[in-house]
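> Need a 3D model of the following:
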Amino acid sequence: MLKKSFFACAFSLIAAFSASAQDVTVTSASTAGGGIKPTTGEITGEVQLSLTDGSTVGLNQLRGRYFLSPSTALRLSFALDAYNDTNDDETRSTTLVSLSPGIEKHFAGTDRLSPYIGAELRLSKFFASYEDDNFEVEGGWGTGTNRNYFGLGLGAVAGADYYFAKHVYLGVEFGYGLTYRTYGEVEINPKNGASFTVDDDQNSLTLGSSVNGGLRLGFVF
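Next comes the predicted model:
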C-alpha cells in the first residue's frame, strides 16, 4: 500500500509541474536566439567540480538538459560512486548507481543569470560485498551493514546557472525530497560451512534535504 501511494504521488506531482511549466514565458536575450543562455532545441551538458578532495573535476555525476523552450528544460542526471578498500585480509566494496529524470522551469533572471526550480524522480541501486579469510558476503558487509537496496525518490530542486561566457556556465543547486528504499537479500558464504541467506524484507521511507557538494561546470551545445 505504501509503495502504490508513493508511485501515485510521484507521477501526479511531475505531471502537474510539467503542465504548469509549459505556460511560463521567459523574456531575455536568449528568447531571440544567439544569446548567452540556451534557447529552444539546445542541449547542455555538465560535470561536477569537486571542492573538497584532491581532484578538480569529479565525473561521478553527469547531467544533460534539453530545452523545450527558453523557460522549460528536460533533465537527466547520472551518478556513479564506487568504493573499494583492501586491508590485510579484508576487502570491502560498494557501488551506488543513480539515474534521475526530471524537468526544470527557468525564470528571466538577467542576461547571464538563470534561476530555476524543478522536480525529478530519483532511481538508485546500491551494491555491496565483503570478503576475508573466513567469509564471502554478497549484498552487504554483513547481515546489517551497508546492505544492498533499490531506491525510488521524488525531489524538488532549486538552483541557478551563471553564464560567465557565451554558452558556458557555473551552477549551484539544492533539493528536498522523499525517498523509499527496499533492501535486498544478503548471501553469506563461509569458507568452511554451509551458505545461508538473510532476507527479512526491510524497507524505509525518509524525507530530507540534499545539496550538491560543489559547483557544476556546464556547456551549451
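
> going forward, measure contacts between C-alpha atoms and count neighbours the same way
Noted.

> Now do stretch 135-153: distance from first to last residue.
34 Å (CA to CA, to the nearest Å).

> Mind telling me what element Ala16 is part of?
Assessed by DSSP states H and E, Ala16 sits inside helix 2-21.

> Flag every buried residue along that helix.
Buried residues in helix 2-21, counted by 16 or more other CA atoms under 10 Å: 6, 10, 14, 17-18, 21.

> want to throw those into a markdown table with distance to Arg112?
Converted to a markdown table, the buried residues of helix 2-21 look like this (distance: CA to CA, whole Å):
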| residue | distance to Arg112 |
| --- | --- |
| Phe6 | 38 |
| Ala10 | 33 |
| Ile14 | 28 |
| Phe17 | 25 |
| Ser18 | 25 |
| Ala21 | 21 |
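
> what about Ser195, how many neighbours?
13 (other CA atoms under 10 Å).

> ok, the residue lying closest to it once chain neighbours are set aside - contacts?
Distances taken as CA to CA, 6 or more residues apart in numbering place Asn189 nearest to Ser195, at 4.5 Å, with adjacent residues excluded. The contact partners of Asn189, by CA atoms under 8 Å, 6 or more residues apart in numbering, come to 135-137, 195-196.

> Of these, which is the nearest to Ile103?
Nearest to Ile103, judged by CA to CA, of those is Val137 at 39.2 Å.

> The closest one contacts Asn146, correct?
No. Contact between Val137 and Asn146 fails when scored by CA atoms under 8 Å: they sit 11.2 Å apart.

> about what we covered before: and the helix holding Ala16, what does it pack onto?
strand 90-106, strand 113-131 (3 or more CA pairs under 8 Å, 6 or more residues apart in numbering; DSSP states H and E).

> Which helix or strand lies directly C-terminal to that helix?
Next along from helix 2-21, by DSSP H and E: strand 43-50.

> List of residues touching stretch 202-218?
The contact list for stretch 202-218, computed with CA under 8 Å, 6+ apart, reads 44-51, 168-184.

> next one: that stretch to chain centre, how far?
Distance of stretch 202-218 from the chain centroid (CA atoms, centre = their mean, to the nearest Å) equals 7 Å.

> who's more crowded, Val137 and Asn146?
Ranked by neighbour count (other CA under 10 Å), Val137 and Asn146 place Val137 first, with 21 against 17.

> packing partners for the host helix or strand of the more buried one?
Of the helices and strands defined by DSSP H and E, Val137 is found in strand 135-138. Strand 135-138 is packed against strand 113-131, strand 186-190, with contacts defined by 3+ CA pairs under 8 Å, 6+ apart.

> this one as well, want them side by side:
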Amino acid sequence: MIKLFTTLFLLTALAAQAQDSTQNSHRVPLEFKADDAETTLELQFTPFGNTPVSINGIRARWFTSGRNAFRLNIFAAVDSDTEIIQQELSSAQLKELKYNTTTIGVNVRPGFERHLEGTKRLSPYFGLEFDLAYQYSSEKEEYQNGSKVNYNKVVNEDGFVRLGANWVAGFDFYIAKKLYLGTEFGYGFSYTKLLAVKVKSNQTTFTEPEPDKRGGSFDMGPNVNAQIRLGYAF
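Modelled structure (predicted):
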C-alpha cells in the first residue's frame, strides 16, 4: 500500500511537471496558485496510514488576494449507539431493555493566513487560528423494575468546552493547476473546561444529586498535523 501511494504521488508530480513544461514551451506564464476571489476546499490525506483518505472536518479558504486568505474549519458529528441488553419475553414477563451511548461534538476553527511569495508552485504561509470546541456525552442504561422499565442516565462524563488559539505555518505545493498538497505545524495554547457530570433517572423515588463539578486543563506548546492536506482552488 505504501509503495502504491508513493508511486501514484510520483507519477502525478511527473505528469504535472511534464504538463508545465509543455504549456510553457512558448514561455506563456501559468498561474498554478489560488488567487484573488478564489476558494479552496480540502481533505486530509495520509498516504502511509491505515486510512489513506479521511475527513477531519470541512476546511475552506477564501483568498482576498494572492497573499491573504481567511480560513475556516468546521467539524460537527453525532455518534449514537444502542445495544439491546435484554430481549422481550412475554412468557417470562421480561421487557426489552436497551443501553445507549451518545456523543455530540462541534469544533469551529476560524483563522487568517498570509502567504509569502514562494515559487511558481510553492506557497509558504503563516497565520493565526482560533479553536472553539464543545462536546456532549450521555450514557443511558435501562433496567426492569417489576412491570416497569426505568433507566439511569449519566450526562457529560466525556463532555467539555475548549477555547484556544494557534500560530500556524505551512506550505502548499501545487502539483497541477489549482491542485495542491500541503502540510502545517503550529504553536498555541488551549483551555479545556470539563463539564459537570449529571446523573438522572425516571424512577419515582430518585432524587437527582448535585452535578459533579470537575476541573479543567491549560495546555501550551507546539502541535503538528501529521496528515497531508489535499486541496483544490476554484
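
> returning to what we had before: distance to Leu207 of the first structure and mean neighbour count for the helices and strands packed on helix 2-21 of the first structure - can I get that in CSV?
What follows is those, written out as CSV (distance: least, CA to CA, whole Å; neighbours: other CA atoms under 10 Å):
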stretch, distance to Leu207 of the first structure, mean neighbour count
strand 90-106, 17, 19
strand 113-131, 13, 21
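
> Can I get these in a markdown table including distance to Ala158 of the first structure?
What follows is those, written out as a markdown table (distance: least, CA to CA, whole Å):
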| stretch | distance to Ala158 of the first structure |
| --- | --- |
| strand 90-106 | 9 |
| strand 113-131 | 4 |
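
> Ser77 of the first structure is nearest to which of those strands?
Each of those has some distance to Ser77 of the first structure by CA to CA; the shortest is strand 90-106, at 5.0 Å.

> Aligned to Leu126 of the second structure, what sits in the first structure?
For the record, residue 126 of the second structure is Phe, not Leu. Aligned by TM-score structural alignment, Phe126 of the second structure pairs with Ile117 of the first structure.

> just to revisit the earlier point, can the helices and strands packed on strand 135-138 of the first structure go into CSV with extra columns for distance to Arg75 of the first structure?
Listed next are these as CSV, based on distance: least, CA to CA, whole Å:
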stretch, distance to Arg75 of the first structure
strand 113-131, 8
strand 186-190, 34
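
> Surely His106 of the first structure is in contact with Thr72?
Yes. In this structure, His106 of the first structure is within contact of Thr72 by CA under 8 Å, at 6.1 Å.

> re earlier: the very next helix or strand once past the strand holding Val137 of the first structure vs the second structure, mean deviation?
For strand 135-138 of the first structure, the following helix or strand on the C-terminal side (DSSP H and E) is strand 149-165. Strand 149-165 of the first structure, aligned to the second structure and superposed, deviates on average by 0.9 Å (mean CA distance after the TM-score superposition for the first structure).

> Just tell me the aligned range of strand 149-165 of the first structure in the second structure.
Following TM-score structural alignment, the partner segment of strand 149-165 of the first structure in the second structure covers residues 160-176.

> chain center to that stretch: distance?
Relative to the chain's own centre, stretch 160-176 of the second structure is displaced by 12 Å; criterion: CA atoms, centre = their mean.

> Repeat that for stretch 57-76 of the first structure.
Relative to its chain's centre, stretch 57-76 of the first structure lies at 12 Å (CA atoms, centre = their mean).

> Likewise for stretch 40-54 of the second structure?
12 Å.

> What is the end-to-end distance of that stretch?
Note: stretch 40-54 of the second structure ends 17 Å apart using CA to CA.

> got it, and stretch 201-209 of the second structure?
11 Å.

> likewise stretch 193-202 of the second structure?
29 Å.

> How about the contacts made by the closest residue to Thr6 of the second structure other than its chain neighbours?
In this structure, Thr6 of the second structure finds its nearest non-sequential neighbour in Pro47, 7.5 Å apart by CA to CA, 6+ apart. Contact partners of Pro47 of the second structure, counting by CA under 8 Å, 6+ apart, are 2, 5-6, 53.

> Between those, identify the one with the most neighbours.
In terms of neighbours by other CA under 10 Å, the contacts of Pro47 of the second structure top out with Val53 at 16 neighbours.

> Aligned to Asn203 of the first structure, what sits in the second structure?
Alignment note: Asn203 of the first structure maps to Gly216 in the second structure; criterion TM-score structural alignment.

> Tell me the spacing between its match and Asp131 of the second structure.
Taking CA to CA, one finds Gly216 of the second structure at 16 Å from Asp131 of the second structure.

> same question, Lys33 of the second structure
Look at Lys33 of the second structure and Asp131 of the second structure: by CA to CA, they are 27 Å apart.

> ok, the most centrally placed residue in the second structure - contacts?
With distances taken as CA atoms, centre = their mean, the residue of the second structure nearest its centroid is Asn56 (3.0 Å). Residues near Asn56 of the second structure by CA under 8 Å, 6+ apart: 43-44, 75.

> What's it aligned with over in the first structure?
Taking TM-score structural alignment, Asn56 of the second structure has Asn60 as its aligned residue in the first structure.

> tell me which element that match is part of?
Secondary structure from DSSP H and E places Asn60 of the first structure in strand 57-69.

> And that strand against the second structure, how far off on average?
Using mean CA distance after the TM-score superposition for the first structure, the mean distance for strand 57-69 of the first structure is 1.7 Å.

> Okay, buried residues for that strand please.
So for strand 57-69 of the first structure, counting by 16+ other CA under 10 Å, buried means 57-58, 61-67, 69.

> Which single one of those residues is nearest to Asn84 of the first structure?
Nearest to Asn84 of the first structure, judged by CA to CA, of the buried residues of strand 57-69 of the first structure is Gly58 at 17.3 Å.
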